[in-house]
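S.K.: Sequence unavailable; structure follows:
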């Protein structure tokens, strides 16, 4: 069985004016991934099926579980690809089993079905009032960020996007220190998956919560991305494109700094402007 990679080769026909040529092209791979929970009491449940780019799958599972309040790093005994005999060989690298140290949490209480897409993330998300039940607002203050650090983030993120350079078809999320030092970059066809992979990397490395860090995303800032940042304790979220209205509401209510349209030496600060040193 061949393990799927982040890129897939395809034959295409390229047109330039009226000139035509046949060539190969690299596409961003998109395949489903099922996340299964196995409780210490023998309970087994599927909690998510998401369309993702293969790679860093265990981080994706760990980050998703952390962001949804289902399991933290200390709750996870092991993460592995599924080897159940009921799966076809080509499906085994698309199924991840997370074994918990305790029982599987109560899934119906989450008021949603975890079937996600690479385009828009989990649908039917709980409102801000519901979010207060499992996340506290971030404390005020630090890290102080200079505009020069902000202006350098898009290029630093782009420099870490190795698969995007081949395909032009992936989102990215980058974790940075307050001085702009790039710590990690993750890519995926889904912007929310890229953030989950980054949070999962942080959780598995014992870095959570991410106070004093910045999150930079290659697309827009959605409510779901802000929710994941809040759960990970990231105080500053920056995006190349615009935020949604609910993303701004979440940032203001929970004390996050939200920067959008970060391009060149320009940006809009939608919330938490006190962390940006402009004087």
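M.R.: Perfect, thanks for sending it. Note that this is a predicted model, so its numbers are computed, not measured.

S.K.: okay, CA-based contacts and neighbour counts for the rest of this
M.R.: Noted.

S.K.: so what's residue 99 closest to, chain neighbours aside?
M.R.: Take residue 99 and drop its neighbours on the chain: the residue closest to it by CA to CA, 6 or more residues apart in numbering is residue 38, 4.7 Å away.

S.K.: go on, residue 256?
M.R.: residue 235 (5.0 Å).

S.K.: Check it against this one:
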């Protein structure tokens, strides 16, 4: 199937279906809402995960998910990728290296992912935290780079501009210039799409930073660290579990990034104020 066969990532509702209430005033108007579709990720013919995602950049999503979840160690281990689109959703058929497929079967994970779900389908507690190598020293950026990237981000979120209901994950160089942006109804999905896009570009994950429009959860930190991203900045708060993991692997985690402030929760030496 071709990418143009995917449904539109947003849907416009006619005024007859939308009622708006504000301060006792009732009216009707056109409205645009984000779409989400079931996306099944299949490896060597066996379905591994079903996630709800925005129907855009699904090739990036599948590759990024495979890397950030540790299914693949390198993009070269993905041999083929094909989208199968039906009325029920999308199946992403991937053919991967046999050694990786054998490891995947041993993990025995079968996930049914709801929107924004982080650890759906993990079968036991010992599967939550994967072993991650400590990050290298990485770059040192100026605080102005965080603010510069944030200032550019709003103009690079067309789906959010039309619907107001999706997250974005962006990649910036050390000067704060945005090089890639991906959007999705799920914050984890947006980050996976970004990771896939970085791999295909290719950009070196160690030579810049990621900016997300959501809170920084444990899995967001795990995904970033797993592919070698040294700095993760979020416009909202981090969780305590995310902070502990960031400190453990040496990832710089910043939260509450605004044009006039930010808070660093781990490895602050990579950001110069």
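M.R.: Nice, I can see it. Just so you know, these numbers come straight off a predicted model, no measurement behind them.

S.K.: TM-score for these two?
M.R.: Put the two chains on top of each other and the TM-score (TM-score structural alignment, normalised by the length of the second structure) is 0.89; 263 aligned residues with a CA RMSD of 2.2 Å.

S.K.: Map the residue nearest to residue 256 of the first structure onto the second structure.
M.R.: Residue 235 of the first structure maps onto residue 230 in the second structure, with residues paired by TM-score structural alignment.

S.K.: give the contact list for its match.
M.R.: Going by CA atoms under 8 Å, 6 or more residues apart in numbering, residue 230 of the second structure touches 135-139, 205-206, 208-209, 224, 250-252.

S.K.: Name the member of these with the most neighbours.
M.R.: The most crowded member of the contacts of residue 230 of the second structure, judged by other CA atoms under 10 Å, is residue 251 (29 neighbours).

S.K.: quick one on the thing from earlier: and the gap between the residue nearest to residue 256 of the first structure and residue 261 of the first structure?
M.R.: Separation of residue 235 of the first structure from residue 261 of the first structure (CA to CA, to the nearest Å): 18 Å.

S.K.: Check residue 150 of the first structure too.
M.R.: For residue 150 of the first structure, the distance to residue 261 of the first structure (CA to CA) stands at 11 Å.

S.K.: Residue 29 of the first structure too?
M.R.: If you measure residue 29 of the first structure against residue 261 of the first structure using CA to CA, the figure is 28 Å.

S.K.: between these two, who's got more neighbours?
M.R.: Ranked by neighbour count (other CA under 10 Å), residue 29 of the first structure and residue 261 place residue 29 first, with 21 against 18.

S.K.: Map the more buried one across to the second structure for me.
M.R.: Residue 29 of the first structure maps onto residue 35 in the second structure, with residues paired by TM-score structural alignment.

S.K.: distance of that match from residue 120 of the second structure?
M.R.: From residue 35 of the second structure to residue 120 of the second structure the distance is 21 Å (CA to CA).

S.K.: ok, now residue 76 of the second structure?
M.R.: Taken as CA to CA, the span from residue 76 of the second structure to residue 120 of the second structure is 27 Å.

S.K.: These two: which is more packed in?
M.R.: The neighbour count for residue 76 of the second structure versus residue 120, taken as other CA under 10 Å, is higher for residue 120 (16 against 9).

S.K.: in the second structure, which spans are helices?
M.R.: Listed in chain order, the helices of the second structure (DSSP state H) span 58-68, 98-107, 143-153, 158-163, 187-200, 218-226, 240-249.

S.K.: State the span of the first structure onto which the longest one is aligned.
M.R.: Under TM-score structural alignment, the match for helix 187-200 of the second structure in the first structure covers residues 191-204.

S.K.: and that stretch, how far out from the chain's middle?
M.R.: Centroid separation between stretch 191-204 of the first structure and its chain, computed with CA atoms, centre = their mean, to the nearest Å, is 5 Å.

S.K.: before we move on, back to that, surely the match of residue 29 of the first structure and residue 12 touch.
M.R.: No. Assessed by CA atoms under 8 Å, residue 35 of the second structure is found out of contact with residue 12, at 9.8 Å.

S.K.: what about residue 36 of the second structure, how many neighbours?
M.R.: 22.

S.K.: right, and it touches residue 185 too?
M.R.: Yes. Between residue 36 of the second structure and residue 185 there is a contact at 7.0 Å, judged by CA under 8 Å.

S.K.: which residues do these two both contact?
M.R.: Joint contacts of residue 36 of the second structure and residue 185 (CA under 8 Å, 6+ apart) are 53, 54.

S.K.: Alignment lookup: residue 117 of the first structure to the second structure.
M.R.: Superposed on the second structure with TM-score structural alignment, residue 117 of the first structure falls opposite residue 114.

S.K.: I misspoke; the intended subject was residue 171 of the first structure.
M.R.: Match for residue 171 of the first structure (TM-score structural alignment): residue 167.

S.K.: Can you tell me how far its match is from residue 215 of the second structure?
M.R.: Computed with CA to CA, the distance linking residue 167 of the second structure and residue 215 of the second structure is 10 Å.

S.K.: Compare the two and say which is more crowded by neighbours.
M.R.: Counting neighbours by other CA under 10 Å for residue 167 of the second structure and for residue 215 shows that residue 167 has the greater number, 22 against 18.

S.K.: Wait, that one touches residue 158, no?
M.R.: No. The criterion here is CA under 8 Å, and residue 167 of the second structure misses it with residue 158 at 11.1 Å.

S.K.: can I assume residue 117 of the first structure is in contact with residue 191?
M.R.: No. With contact defined as CA under 8 Å, residue 117 of the first structure does not reach residue 191; the gap is 10.3 Å.
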